[in-house]
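**Student:** Here is the input, now give the coordinates:
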Amino acid sequence: MYLDFYHFNEMPFSLTPNTEFFCALAPHNEALKVILSALSMAEGFIKVTGEVGTGKTLLCRKLINHLNDKFVACYLPNPYLSPDELRMAFAKELGVDTEQEGVRQNLHNAIEAQLLMLKKENRQAVLIIDEAQSLSWDALEMLRLFSNLETEKSKLLQIVLFGQPELDHNLSNPKVRQIRQRISFSYTLRTMSSQEVAYYIGHRLTMAGGSESIIPQSVRNVIALATKGTPRLVNIVCHKMLLRAYGQGKERASWFHMLSAVADTEDCKNRLLPNTRTIYLSIFLIAVFLSFNVYKGAL
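**Tutor:** Predicted coordinates for the structure are as follows:
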């Protein structure tokens, strides 16, 4: 690959949600502050929604790494669970010895006992569920039962749901209105602005050990237009650009490489159809501007 050619220590635009590459942009910073503020108040459900590719899983893992010893994070990345499977997965994350005799038959009581023990230690359990839009109705009802676990003064458990916009649709159903009414804090992740895309690309290039100049600013602006600021699509397009530039032995990616990468990325190509003229006009103006500067320099 192009790691050595561009002097990278690791792949700058990998799709793996690596928290070391977390970019402190406004959407994710604000979401993290909302969650941490809600957790400090120790009550209710917390919900974070966002379109596909906006960085929910990365934010989810960043949250887990950010929590201090006061919290016990129980992370469930797979929501395709029956109520019994959900209860078992939560118990294991919580540290309940599920192999102990009689525990499985009284798992709910064992979970409550573990939560009470943590509360006595002045620690707060937090159940974090990724891709929560895929939770079944029965699993949502199980979460409601979990949320009922409390002392006279406070909840024994806080629940953070990360999901796509379909989660909002699911929670609008009357059959889960009790959960909807318990959501005390919510945040909707937006896509990145053009300026944020430019900063994001530079951040990932330098975090990987490379130079920001590998992808010029003018190219980043068109990437923002093509991807509509969706982080996952930005990663995909930039990775393909670097592959093409490396294949030609170029030290910097150009808008030719960018156009080729966009044309090879289904979502970007489809999104570009209404804006094709705008993009080509932008590229034409950039080319004219560069040509004018070269001509002016020659004089």
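**Student:** going forward, measure contacts between C-alpha atoms and count neighbours the same way
**Tutor:** Fine.
**Student:** now the helices for this protein?
**Tutor:** 26-41, 56-66, 83-94, 107-120, 137-147, 166-171, 177-181, 194-207, 217-227, 231-247, 255-263, 266-272, 276-298 (DSSP state H).
**Student:** Turn those helices into TSV, including mean neighbour count and distance to T16.
**Tutor:** Shown next, in TSV, are the helices of the chain (neighbours: other CA atoms under 10 Å; distance: least, CA to CA, whole Å):
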stretch	mean neighbour count	distance to T16
helix 26-41	16	17
helix 56-66	18	8
helix 83-94	17	23
helix 107-120	17	32
helix 137-147	17	27
helix 166-171	16	23
helix 177-181	14	31
helix 194-207	20	13
helix 217-227	21	18
helix 231-247	21	10
helix 255-263	20	20
helix 266-272	16	19
helix 276-298	12	30
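**Student:** Contact partners for W255?
**Tutor:** Contact partners of W255, counting by CA atoms under 8 Å, 6 or more residues apart in numbering, are V219, I283.
**Student:** Here is the second sequence; please produce its structure so I can put it next to the first one:
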Amino acid sequence: MVYTARYGLEFNPFLKNSKEILVSTKEHKEVTFRLDYLAKTKGFGILTGGAGRGKTTAIRSWASSLNPSLYKVIYSSLSTLTVNDFYRNLAEELGAQPSFRKPDNFRVIQDEISRLALEKKKTPVIIIDEANYINNAILNDLKIMFNFEMDSRDRAAVLLAGLPQLNSTLRLGIHEPLRQRIVMNYNLDGLTKEEGRLYISEKMKGAGCNQPIFEENAIEAILNAADGTPRIINKLCNASLLVGDSNQINLIDAGIVMQAINDSELG
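**Tutor:** Alright, predicted model coming up:
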């Protein structure tokens, strides 16, 4: 990408598939603290946030920090799996042979969780992303599946992550028994203006940039349009770099950002 050279970037840090640069905001530290608590306490945890607020990035960063000799991390996304596929995938990821029938997979999953927890002394950490797609049947099943009657302590940490409507689903009366087992519930808010500025500068620094790229009014315009959502900050920074380069402008101002906003159909 030729335009990265104009702005002194080794790569474009605002693209999704570029090298990940984690910005340690106050919110990110709080999320990590809550997730660590869930892993130690075990039971059910809920992490919600609007689209593009950084849930998956935070979860991925946290999961990679867990000691593999103490935790076994299993990740699945409900947006891509049918109900039966969900159970088969969970059994397989736990290291067991999945069955075709749901009751058999239930038993296989429970047996494998017990084996990991009691014999291997490992805590299974089961992350269910995009859990706002979860249906009532799966929620009821989860309550049963992770209920080990002979043991008063939970044997696994189960994190449900998704959009804020996940909490609305859990507030339904039929889910009261499951809700009582939730030990952590956190909603990711957007970045503050101060954190937004830090986010942009840390991303650029992580990409080897030692020169100013955005004027202060340009950063202000990006942050106003993004409303604290990291995904939109990335989108607008990237679009601004493209517009700036095509106009052969070395220092991006608010005018370039407004053009980028229009190009991104956010204006």
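**Student:** before we move on, back to that, can you list the helices of structure 1 in CSV and add distance to Y6 of structure 1?
**Tutor:** Output for the helices of structure 1, formatted as CSV (distance: least, CA to CA, whole Å):
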stretch, distance to Y6 of structure 1
helix 26-41, 29
helix 56-66, 25
helix 83-94, 41
helix 107-120, 49
helix 137-147, 47
helix 166-171, 40
helix 177-181, 49
helix 194-207, 10
helix 217-227, 17
helix 231-247, 8
helix 255-263, 16
helix 266-272, 25
helix 276-298, 25
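**Student:** For I129 of structure 1, which of the ones you listed is the nearest?
**Tutor:** helix 56-66 (8.6 Å; CA to CA).
**Student:** What lies in contact with that closest one?
**Tutor:** By CA under 8 Å, 6+ apart, the surrounding residues in contact with helix 56-66 of structure 1 are 17-19, 22, 28, 32, 48-50, 73, 128, 130, 162-163, 189.
**Student:** Is it possible to mark the buried ones in those?
**Tutor:** Buried residues within those, counting neighbours by 16 or more other CA atoms under 10 Å: 17, 22, 28, 32, 48-50, 73, 128, 130, 162-163, 189.
**Student:** so can I have JSON lines of these showing distance to Q217 of structure 1?
**Tutor:** Below are these laid out as JSON lines (distance: CA to CA, whole Å):
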{"residue": "P17", "distance to Q217 of structure 1": "25"}
{"residue": "F22", "distance to Q217 of structure 1": "21"}
{"residue": "H28", "distance to Q217 of structure 1": "23"}
{"residue": "L32", "distance to Q217 of structure 1": "28"}
{"residue": "V48", "distance to Q217 of structure 1": "31"}
{"residue": "T49", "distance to Q217 of structure 1": "30"}
{"residue": "G50", "distance to Q217 of structure 1": "27"}
{"residue": "A73", "distance to Q217 of structure 1": "40"}
{"residue": "I128", "distance to Q217 of structure 1": "37"}
{"residue": "D130", "distance to Q217 of structure 1": "34"}
{"residue": "F162", "distance to Q217 of structure 1": "33"}
{"residue": "G163", "distance to Q217 of structure 1": "32"}
{"residue": "L189", "distance to Q217 of structure 1": "25"}
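**Student:** do you know which of the helices of structure 1 lies nearest L156 of structure 1?
**Tutor:** For L156 of structure 1, the closest of the helices of structure 1 is helix 107-120, at 5.9 Å, according to CA to CA.
**Student:** picking up where we left off before, out of the helices of structure 1, flag the one nearest D4 of structure 1.
**Tutor:** helix 231-247 (10.4 Å).
**Student:** what separates the closest residue to R144 of structure 1 other than its chain neighbours from A110 of structure 1, distance-wise?
**Tutor:** In this structure, R144 of structure 1 finds its nearest non-sequential neighbour in I179, 6.1 Å apart by CA to CA, 6 or more residues apart in numbering. For I179 of structure 1, the distance to A110 of structure 1 (CA to CA, to the nearest Å) stands at 23 Å.
**Student:** How about V126 of structure 1?
**Tutor:** Applying CA to CA to V126 of structure 1 and A110 of structure 1 gives a distance of 17 Å.
**Student:** L127 of structure 1 too?
**Tutor:** L127 of structure 1 is 16 Å from A110 of structure 1, by CA to CA.
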